[in-house]
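Asker: my questions are about this predicted structure, shown below with the sequence.
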Amino acid sequence: MKTGRQWLWPSSLSGRLIATIALALLIGQLINAVLLVRIQHAQAQDRVAAEAALRIIAATERLEEGRPLRARSFDRMRRSPGVRLRRTDLLPANPVTAAMEQLPAVAERLESILPSYGVEYRQLVAGMTDAPPRPRRLARMAADIGGRDARQVRGLAIVAVQRPDGQWLTVRVPVPENSSRIGATIIAQTVLLYLVMMIPLVWLTRRIARSMGALREGVARFEATQEPQPITPSGPSDLADLTRSFNAMSARIATMLNEKDVMLGAIGHDLKTPLAALRVRVESVPDERQRARMADSIDDITHTLDDILSLARIGRTGEPLEPVNLGALVEMIAEEFVDLGHEVTVADAPRLVIPLQLTWIRRALRNVIGNAVRYGARARVSIARGADSVSIVVEDDGPGIAAGDIERMFEPFTRLEPSRNMATGGTGLGLTLARAALRQHGGSLTLANRQNGDGTMAGLTATLTLPVG
């Protein structure tokens, strides 16, 4: 089941690579859009400043020559309010009020232009107000002829220059609406970028993912079977080289494991044969007490040798999986301990049939329950079914294990009981074998101390977890 975070962000390498590049492209296009809008805004202010500068320079020259700002015929044509947005006036007071939107960038541009053309002034201000509506007839005519007034007007820029005589030379310049082409251009660019970059990227990442998936499956098969199964190199050269290296490594490991099995088989045969002969000769010892002690020692050596060989061969026995009723198996093992006089109880277990290597799971359960009755006097066993796993919980009433020693108990030949008496301390391989058997099935074995309400030690809990499905 995927969590909310996994839905928002893919977990696979190819998915994350595609999502990262797609997100980077989107962020890049958003930054590009912001920059283009700012450039468009700056260009609009430059156009306003350029037009205002030309009109102020022309009006200043007319005033210095003693000519009026506009011809009388022109005044009569433009008396109707709102007919023309561009006007040049000479006013006694500053028309730019504090309530208007100030245009400091336009003022700065004009301050750098006007002095070079000999325009003298005391003060220069610029602001923007709402544009008066234009009659529909003029708007339609402007649209038909495609003139400079054809675009919609966003506002009216008012630039006022205070002349040396105190009057304000004022020009009005329409500010057009921002072009909607930028948004369409950015969208078109984004779509084109995604088509040009994402399609090859998806093809490349899927190819890499297939190669990595084959390598991952090969590693999983080798982990489960410890038998080399060569993987066909594919994908980029780096992945192909990695696949070839894995094939060579797995072949070498399998050869070493086979040699180890042959060596252990020879050791087991060479040791067990003289042990069996020694066991026969022990029967001729006249002292019964000495004979029994010698026979027990030989049996302990044989048992330890069997555990060592079993631990070495685990995972390479070739034993097939078979459907096993886990509840019935646990009850059967518990009855074996009860028949030997131990106190073992099993809670009502659900019927659960899962594929297992019966020999190894039976041995793991015997080792864990045996430890519980050996060190904790009694064992209580229960089975809990999870969403995708099943847990077999074994509780005892023993002294527990120091927190720092819990993980150490899974190491070979580590015993909680410090003596070397196998009757009380075992071989030190029981938990090691049990954990190895569970890991062979994809499960786990954990130990945890259990405490009473007052903080005193109540015992140890061993949890054997197996996957279901």
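Answerer: Good, I have the coordinates.
Asker: make it CA atoms for all contacts and neighbour counts henceforth
Answerer: Noted.
Asker: wait, what's in contact with the nearest residue to Arg210 once chain neighbours are set aside?
Answerer: Using CA to CA, 6 or more residues apart in numbering and skipping residues adjacent in sequence, the residue nearest Arg210 is Gly235, 8.0 Å away. Gly235 sits next to Arg207, Ile208, Arg210, Ser211 when contact means CA atoms under 8 Å, 6 or more residues apart in numbering.
Asker: which strand or helix spans the residue lying closest to Asp89 once chain neighbours are set aside?
Answerer: Leaving aside its chain neighbours, Asp89 sits nearest to Thr170 (5.1 Å; criterion: CA to CA, 6+ apart). Secondary structure from DSSP states H and E places Thr170 in strand 168-176.
Asker: related to what we said a few turns ago, quick one: contacts for the residue nearest to Asp89?
Answerer: So Thr170 contacts Ile56, Thr88, Asp89, Leu90, Leu91, Pro95, Ile158, Val159, Ala160, Val161 (CA under 8 Å, 6+ apart).
Asker: structure B:
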Amino acid sequence: MIRRIVAWLWPDTLAARVVLVLLAGLTLFHLGSIWLHQIGTDAALDTTQEEQLAEQIAAAARAISAQPADRRAGLAHALSTANLDLRWTAEPVLPAAPHNDHRIASLEARLGSLLAPDSVRQVRLGPTGSGDVVALFGPGSSHAIAGAIALADGTWLNLRVLRFASAAVSRHASLLSTTAMALGILIVGLFVVRNLNRPLRQFAEAANRVGAPGVPPAIMPEKGPREVRHAAQAFNRMQARIDRLITDRTQALAAVSHDLRTPIARLRLRAGFVDDAETQHAIDTDLDEMEAMIDATLAYLRGETESEPRRAADLAAILETLCDAAADAGHAVRWTGPRQARLVCRPVALKRAFANLIDNAVKYGGGAQVSLDADADTMTVGVEDDGPGIPEEALESVFEPFRRLEESRNRGSGGSGLGLTIARQVVEAHGGTLVLENRAGGGLAATVRLPRSLAAGDAVPC
């Protein structure tokens, strides 16, 4: 469960991941710096307050000790403040008792050092829990400190003070400063990450154009950091090798096509001189099958390197023509669809793809029902038959090159095993999908979905 939550929260893009890590690091740094600043500020304030409080109490003790006895009580009251309450008495109200408060002990030691030259005999500090302290000063805060300072004549200056109290110090300025610094670093980080990701986006765009028909290769600019320059140089060299390989393969295919058709034509010519009509027919049939296999293989090998440009075509007319041709040949093929459906495509390639699907339906299903459904975004073509269908585990493997469920290659059911491969190749080159499904009532359904990304009146890329 935790792994699913982490996977859901973890961004998918590199830029988002870098920003998230940067933001997490800045947040931890921000909180840590505030905590350290708070600790340091509190420690400095406590030390300063302790020094000021000790000096204030020592000065009051000296002043009261210097006055006659009849004026000491009034002077103690006059020197009292909101945080420091002074009372002069003959006896101490705070009993001598040990305590383990190191802050009180520190203040006690500081007072002792300040009052030592004035012959102060004793300094007592402690919590305000004593009943005599409450009786003299009244109820007070639990955070207060009580004390008693023995003067030179044996009388006592009693005091009660808030524990290191001072005017509240606003920390909003430091918090605002640290927040502004974190936001500044985050903005700079976003800008840097965006610039670092730009070469990756350029690589992705250039890679998508490699081998695309009619699209010139994208040369990566060899600039930027050393690693980016090296990657761009390697990509450009790879692209040049791929382009040269495609060109060489295209030339080789043209040569093979010419060289194979020449002996087939000679054999067909010689078959015409055979006196036995049955033998002549058998030879012609074998040559037709050989030529069909060569055409299918060359069409598959050419793949997306074909130079056929995209143009506006009527897909409904293409499908209806294929269905009429199959029906004229004596096959049970039925067509349903609109009278017109304009699509920017490579019409020759699409015609070959749908011809393969209809031929498969006729060959293995005894007939075909071809339909076209067109909406604003997608054109859906269905080719259904009433044959035995395909095992569920083989619905994807039949698209592999030269893969045939029926292993024979006789004239009744033979073929090169490339029909479905070529059909899917052509459909995916148009940005569409080809899916095979077994029909509930028996038979096979081939569904082709083609996006209508360009309208008939738009500019047609080559």
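Answerer: Nice, thanks for sending it over. Model, not experiment: these values are computed from the prediction.
Asker: ok so, going back, residue in the second structure matching the residue nearest to Arg210 of the first structure?
Answerer: When the second structure is aligned by TM-score structural alignment, Gly235 of the first structure is paired with Gly224.
Asker: gap between its match and Gly431 of the second structure?
Answerer: Per CA to CA, to the nearest Å, Gly224 of the second structure is found 34 Å from Gly431 of the second structure.
Asker: again with Phe399 of the second structure
Answerer: According to CA to CA, Phe399 of the second structure and Gly431 of the second structure sit 17 Å apart.
Asker: Pro401 of the second structure too?
Answerer: 20 Å.
Asker: hang on, the earlier thing: neighbour count: Phe399 and Gly431 of the second structure, which is higher?
Answerer: Neighbour comparison, Phe399 of the second structure and Gly431: the larger count goes to Phe399, with 22 against 12 (by other CA atoms under 10 Å).
Asker: tell me the counterpart of the more buried one in the first structure.
Answerer: Phe399 of the second structure maps onto Phe410 in the first structure when the alignment is built from TM-score structural alignment.
Asker: quick one: neighbours of the nearest residue to its match once chain neighbours are set aside, just the number.
Answerer: Excluding the flanking residues, the one nearest Phe410 of the first structure by CA to CA, 6+ apart is Thr432, at 4.9 Å. For Thr432 of the first structure, the count of nearby residues is 20 (other CA under 10 Å).
Asker: quick one: contacts for Thr432 of the first structure?
Answerer: Neighbours of Thr432 of the first structure in contact, by CA under 8 Å, 6+ apart: Leu311, Met409, Phe410, Glu411, Pro412.
Asker: may I ask which of the residues you listed has the most neighbours?
Answerer: Tallying neighbours with other CA under 10 Å puts Phe410 at the head of the contacts of Thr432 of the first structure, with 22 neighbours.
Asker: I figured that residue hits Ser444, correct?
Answerer: No - applying CA atoms under 8 Å, one finds Phe410 of the first structure not in contact with Ser444, separated by 11.8 Å.
Asker: so what sits against both of those two?
Answerer: By CA under 8 Å, 6+ apart, Phe410 of the first structure and Ser444 have these common neighbours: Arg435.
Asker: what's the spacing between Leu260 of the second structure and Trp35 of the second structure?
Answerer: Distance of Leu260 of the second structure to Trp35 of the second structure, computed by CA to CA: 82 Å.
Asker: same thing with Leu20 of the second structure?
Answerer: Leu20 of the second structure is 22 Å from Trp35 of the second structure, by CA to CA.
Asker: same thing with Leu319 of the second structure?
Answerer: Here Leu319 of the second structure is placed at a distance of 74 Å from Trp35 of the second structure (CA to CA).
Asker: sec struct for Met379 of the second structure, please.
Answerer: Here Met379 of the second structure is recorded as strand under DSSP: H, G, I helix; E, B strand; the rest coil.
Asker: need the contact list for it.
Answerer: With CA under 8 Å, 6+ apart, Met379 of the second structure has these contacts: Leu372, Asp373, Arg449, Leu450, Pro451, Arg452.
Asker: could you do Ile383 of the first structure as well?
Answerer: The neighbours of Ile383 of the first structure, taking CA under 8 Å, 6+ apart as the test, are Gly327, Ala347, Ala349, Pro350, Val390, Ser391, Ile392, Val393.
Asker: measure the spatially closest residue to the last one that is not a sequence neighbour to Gly443 of the first structure for me?
Answerer: Read that as Val393 of the first structure. In space, and not counting its chain neighbours, Val393 of the first structure is closest to Thr463: 4.6 Å by CA to CA, 6+ apart. Thr463 of the first structure sits 10 Å away from Gly443 of the first structure, taking CA to CA as the criterion.
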